[in-house]
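# Fold the stuff below for me.
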Amino acid sequence: MTRSSYFSEVGGLPPQTQTLSGKAVFTTAYAVIPKGVMSDIVTSVLPHWDGTRAWIIARPMTGFSETFAQYIVEVAPGGGSERPEPDKGAEAGIFVVSGEMTITLDGKANALREGSFAYLPAGAAWTLKNGSDEPARFHWIRKAFKVVDGLEPPPAVFTHEDECECHAMPDTDGKWATIRFLDPADVRYDMHINIVSFEPGAIIPFMETHIMEHGLYVLEGKAVYRLNQDWVEVEAGDFMWLRAYCPQACYAGGPGRFRYLLYKDVNRHPDLRLK
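Below you'll find the model as predicted:
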């Protein structure tokens, strides 16, 4: 599959002449955080990170994300962290959308570039460094790993989109397809991070309604998404959060491909005790 550049132009500030209308939506079933609100004034700096700022676009809280946090991280040349993860129980999925950087895990350096993916198990000793002359931008998905008695922890993964097979959905002639960075048959992993692609005119032809919570960040193109009872137009740079059981469907009208980075929680029994 031929890939074009992922959306990565976050930051800046709208001009004073811009109107206040927009498509930001926050409901009990879903939220849409459009690219236009990810400005310089909503960034966070993080402990033990140098030359770094982050847009935290999802976090566990009442009435919002329950299973994950998601950041867009920008690391300046020479920046990074020797102590990136404050929670020993947190696993990480990292997807690079621009620039180059190095993640060192257990003493081994792994070079990452645009399109690279890394899965870092909970408790892993890793560091991150941007040794290039340009900023590096990546998505960082953090999740509390759900330990299962008698099941060994999952191993780390370092790969690239170009190294992964693209799986076409049945009876779609490849118009709806998925790249899976983690093996869906490996029950050791309790989350999946995929890239989902639609060719112009492709659809999700039914209202998906399921237990998995979703985070969707649009990497390329535009589409109309059905979220609960609403149709919402989204484009590259927009983020969607979908609560478990939120009905969802999609129509990719074109003119180009529509692609997004998808998170979902999988492979575990549901908790029976409300926290």
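# alpha carbons only for contacts and neighbour counts from here, please
OK.
# Spit out the contact partners of the nearest residue to residue 126 once chain neighbours are set aside.
Distance criterion Cα to Cα, 6 or more residues apart in numbering; nearest residue to residue 126, sequence neighbours excluded, is residue 105 at 4.4 Å. By Cα atoms under 8 Å, 6 or more residues apart in numbering, the contact set of residue 105 is 124-127.
# Okay, now stretch 211-228: how far is its last residue from its first?
End-to-end span of stretch 211-228 (Cα to Cα, to the nearest Å): 14 Å.
# Check stretch 26-42 too.
Start-to-end, stretch 26-42 (Cα to Cα) is 17 Å.
# Distance from the chain centre to that stretch, please.
Centroid separation between stretch 26-42 and its chain, computed with Cα atoms, centre = their mean, to the nearest Å, is 14 Å.
# The structure of the following sequence is requested for comparison with the preceding one:
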Amino acid sequence: MIYAFPPGGLPDQSVSPEGTAVFTPAYAVLPAVTQRDIVTSYLPGWTGMRMWVLARPMSGFAETFSQYAVELAPAGGSDAPEVDEDAQSVIFVAGGRITLNIDGARHVLDAGGYAYIPPDTLWTVWNDADAVAQFHWIRKRYVGAEGVAMPDAFVTSDQAVAPVEMPDCNGVWATTRFVEPDDLRHDMHVNIVTFQPGGVIPFAETHVMEHGLYVLQGSADYLLNKDWVPVGPGDFMWLRAFCPQACTATGDQPFRYLLYKDVNRHMPL
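Next up is the predicted model:
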């Protein structure tokens, strides 16, 4: 399986600056072509890393999460990657190999590897291989609930989790769920959604969850509020709560995206 990741580099002077990036009060689209070397960021306490910040909390827009696409050179990494003790993380490896140490347990993750890291957890991440490693890092401050235990760390992979087919869709729409929806310990889900070519979301979803959607593979026409937007590998979409959405998978290969949403908690008043 090949997973899309920001291309980096820089287009040459023959390329038109007219692009397809969109930022509206209801949604944003950051096409892969915008994810270039000159928009990368770096973090203190890391070696041999750079990252694209795809989402961050912004007052009046999506507010619950941040999402980074992190690139690690060989021997790159950090012994203190997280600076917020209330932050939980999901790591999804797009390419190469990383070594995660979570509370003393060592895990080696290849492309498709997935890890959930609870808040206030000691963890490190390093690239011990000879090739560049690429991973998505989604962070959210954990919201506890009375009588509900903190979730445990776990490590799995896209390959190890069987997709669950959505009802009444003849198998063309499925979700790889790394956490069960009724597990109330978790206040966020990061799943992979897969549509076979021609598959659709057959209604305009409108719901309280915020979304970050990173296209891992394939292409689709995606409904965002009132606009149909063509998207493909490496494109990122950022949706506010209640923004209508639907899609039709196009092309000749599955359309797959990494999906963030906030779940299972009271709305703050």
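# Quantify their similarity with the TM-score.
Laid over one another, the chains give 0.98 as their TM-score (TM-score structural alignment, normalised by the length of the second structure), with 269 aligned residues with a Cα RMSD of 0.8 Å.
# Would you write out the PyMOL command that picks the buried residues out of the contacts of residue 105 of the first structure?
Per 16 or more other Cα atoms under 10 Å, the buried members of those correspond to this PyMOL selection:
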select buried, resi 124+125+126+127
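# so which of the contacts of residue 105 of the first structure persist in the second structure?
Shared with the second structure under both residues aligned by TM-score structural alignment, their matches' Cα atoms under 8 Å, the contacts from the contacts of residue 105 of the first structure are 124-127.
# can you tell me which residue in the second structure aligns to residue 147 of the first structure?
Alignment note: residue 147 of the first structure maps to residue 144 in the second structure; criterion TM-score structural alignment.
# which residues in the second structure does whichever helix or strand residue 32 of the first structure is part of match up with?
Using DSSP states H and E, residue 32 of the first structure sits in strand 30-33. Residues 27-30 of the second structure are matched to strand 30-33 of the first structure when aligned by TM-score structural alignment.
# once aligned to the first structure, how far is that stretch on average?
Once the two models are superposed, stretch 27-30 of the second structure sits on average 0.2 Å from its counterpart in the first structure (mean Cα distance after the TM-score superposition for the first structure).
# What are the boundaries of the helices in the stretch 101-250 of the second structure?
Read by DSSP state H, counting those that start in this stretch, the stretch 101-250 of the second structure holds no helices at all.
# mean distance, the longest strand along the first structure to its aligned residues in the second structure?
Ranked by residue count and defined by DSSP state E, the top strand of the first structure is strand 69-81. Strand 69-81 of the first structure: mean distance to aligned residues in the second structure after superposition is 0.3 Å, counting by mean Cα distance after the TM-score superposition for the first structure.
# Packing partners of the next helix or strand after that strand?
Sequence-wise, the next helix or strand downstream of strand 69-81 of the first structure (DSSP H and E) is strand 90-98. Counting contacts by 3 or more Cα pairs under 8 Å, 6 or more residues apart in numbering; DSSP states H and E, strand 90-98 of the first structure is packed against strand 108-113, strand 116-120, strand 136-144.
# and the match of residue 147 of the first structure, how many neighbours does it have?
By other Cα atoms under 10 Å, the residues close to residue 144 of the second structure number 15.
# From residue 185 of the second structure, how far out is it?
8 Å.
# hang on, the earlier thing: the residue nearest to residue 126 of the first structure pairs with which position in the second structure?
So, by TM-score structural alignment, residue 105 of the first structure is matched to residue 102.
# what do you get for residue 116 of the first structure?
Under the alignment (TM-score structural alignment), residue 116 of the first structure pairs with residue 113 in the second structure.
# what's the answer for residue 96 of the first structure, then?
Checking TM-score structural alignment: residue 96 of the first structure goes with residue 93.
# Could you do residue 81 of the first structure as well?
Residue 81 of the first structure maps onto residue 78 in the second structure, by TM-score structural alignment.
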